[in-house]
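Undergrad: Sequence and predicted model, in that order:
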Amino acid sequence: MNLLLPPDSALFWLSTLLGLPLLLVAIRHAPWQQLLVSQTRQHIMFAAVLALAFLWLLQVDVRGTIAIHPLLMTVTTMVFGWSFALIIGACALVALELYQLPLRSFHMDWDMALAQFELSTVPVDFCLSVLVPASWAWCVLWLVDRWKFKNPFTYFWGVGFFGAMLSCLLIGVSAILLFAITGSEIHLKNTQEHFFVFILMTFPEGFANGLIATVMTVLYPDLVKTYRDDWYLKN
């Protein structure tokens, strides 16, 4: 989800304090060496940033306050791992913000547009649309890796499908908690009243993530960082 109304200072700074340290940790611990030695992986990572930025433009406006859109952060985490998933999501949000900034200038002067950019929705969007689903996917992967039942379908559908479905509900609950803690009444009220939208998004989100995860794992298993042949195909 993305915010359509600029956040107040409490929401902005709390989201920044929550998201920025974890993003720095992701940048610090990301396996950059593996990325630099593989041009194919570099191209896929760049394509993932553009694809997410484009998909996140396909928003459902909820009373001009919040926007619901496809996430695909679960499959991004499955392919790239937690660290790169956060980096890719952050880059996609920045690209989306930079794309929308000139569009705002048609309706307001540049000073107003830049002032709105300074109190950006990016930290809040990062926490809810990137950090929460990526971290949840990583937790589900951790749990699935420790199941005794060894089957590729536990990876495709356990993480990609059902994990992504539950991430939609987790995002809605996290948004309510974040808005309640910071006293963002307008965001809180509209999120509570339209929580059913998060429920409606569960199946399409799960289906899209599960399908892409299955295709990537079957056709390009070497590019899927979190897939382990020695575990999932073990007899």
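TA: Yep, that arrived. Numbers count the residues shown, from 1 in each chain.
Undergrad: contacts and neighbour counts: CA atoms only from here.
TA: Noted.
Undergrad: Residues touching stretch 183-202, excluding its own?
TA: Stretch 183-202 has contacts (Cα atoms under 8 Å, 6 or more residues apart in numbering) with 7-8, 10-11, 62-63, 65-66, 68, 164-169, 172, 175-176, 179-180.
Undergrad: Separate out the buried members of these.
TA: For the contacts of stretch 183-202, a burial check counting by 16 or more other Cα atoms under 10 Å picks out 7, 11, 62, 65-66, 68, 164-169, 172, 175-176, 179.
Undergrad: mind listing which of those are in strands?
TA: Among these, the ones falling in strands (DSSP state E) are 62, 66, 68.
Undergrad: any idea how far the first one lies from residue 2?
TA: So that's residue 62. 10 Å (Cα to Cα, to the nearest Å).
Undergrad: try this one next to it:
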Amino acid sequence: MAHTETALSVIQILGWLGFGLMCITLWRHLPMARLREDKKVQHLVFGTAASVFVLWLFRAGIHPGLDVHFLWLTALTLILGLRFALLSALIALFGVTLIGKESWAMFGINSLLGVALPILCSYFVYSLSFHKLPRHLMVYVFVCAFLPGALMMALKMFALGGYYFVDGAYRWQVIVDNYLQLIPLMLFPEGMLNGMTMTLLIIYKPTWVYTFYDKYYLQDK
């Protein structure tokens, strides 16, 4: 059964503390001068935040918290880079929480497991690919966008499912039957969404993509 208590659990309090530490770290390393002065960066950060906000409005689920929606966080990471992707996704999370799609008690957990974890892992896959694999257009699309896009969906759902079990919100079988069993259905669409996004952007708007470099992926290929 789900919790009916309004008080924050210990794990939720730790989630809020982790969110606070993440915000302090992000603020210290975020290039604020670039955000203030560069109109293109402003449009990309706030435009993608609005896009993610709208995307996260469409969700399905039976039990509170055990709902599924597209993430699009791998593409967001490739477009904006690590720090601005975190900022953009947190703005979107604040928006969906503000209108009641997520609970404020879960904001810290969602920011860590639903935002920071997929973005950090997506950037790790990109960095590993950039340094260890051939710098080819197809490698960028499939290894940096499609594959991690699908994997981040699974990672996020497993992480949140584990949280709900450890926190005592739901029995494990309820989580498996109503949440984790949906992972195979979400992998390919999420991977396709991220892969198609990056394919279109690097063809038509490569200057919008922070992690894509013509001299590495296109010249002399």
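TA: Sure thing, it's come through. Predicted model, so just to flag it, every value in this text is computed and none were measured.
Undergrad: After superposition, what's the TM-score here?
TA: The TM-score (TM-score structural alignment, normalised by the length of the second structure) is 0.86; 215 aligned residues with a Cα RMSD of 2.4 Å.
Undergrad: quick revisit: let me have the ones in strands among the buried ones among the contacts of stretch 183-202 of the first structure in TSV, extended by distance to residue 77 of the first structure.
TA: Below are those laid out as TSV (distance: Cα to Cα, whole Å):
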residue	distance to residue 77 of the first structure
62	27
66	24
68	20
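Undergrad: what do residue 62 and residue 2 of the first structure both touch?
TA: With Cα under 8 Å, 6+ apart, residue 62 of the first structure and residue 2 have common neighbours residue 68.
Undergrad: The second structure: strands as residue ranges?
TA: Under DSSP E, the second structure gives strands at 60-61, 67-68.
Undergrad: Among those strands, show me which one is buried the most.
TA: strand 67-68 (a mean of 17; mean count of other Cα atoms under 10 Å).
Undergrad: That one: average distance to aligned residues in the first structure?
TA: Taken over the aligned residues, the distance from strand 67-68 of the second structure to the first structure averages 1.1 Å (mean Cα distance after the TM-score superposition for the first structure).
Undergrad: Quick one: map residue 31 of the first structure onto the second structure.
TA: Aligned by TM-score structural alignment, residue 31 of the first structure pairs with residue 31 of the second structure.
Undergrad: got a list of what the equivalent of residue 162 of the first structure over in the second structure touches?
TA: Under the alignment (TM-score structural alignment), residue 162 of the first structure pairs with residue 147 of the second structure. Residue 147 of the second structure makes contact with residue 191 under the criterion Cα under 8 Å, 6+ apart.
Undergrad: same thing but at 10 Å, please
TA: Going by Cα atoms under 10 Å, 6 or more residues apart in numbering, residue 147 of the second structure touches 74, 122, 125, 141, 187-188, 190-192, 194-195.
Undergrad: Over to residue 8 of the first structure?
TA: 119-121, 182-184.
Undergrad: Equivalent analysis for residue 177 of the first structure, please.
TA: Residue 177 of the first structure touches 171, 183, 188, counting by Cα under 10 Å, 6+ apart.
Undergrad: try residue 134 of the first structure
TA: With the criterion set at Cα under 10 Å, 6+ apart, residue 134 of the first structure makes contact with 72-78, 81-86, 89, 127-128, 140, 164, 167.
Undergrad: Now compare the contacts of residue 147 of the second structure and name the two farthest from each other.
TA: Distances among the contacts of residue 147 of the second structure were taken as Cα to Cα; the most separated pair is 125 and 188, at 17.8 Å.
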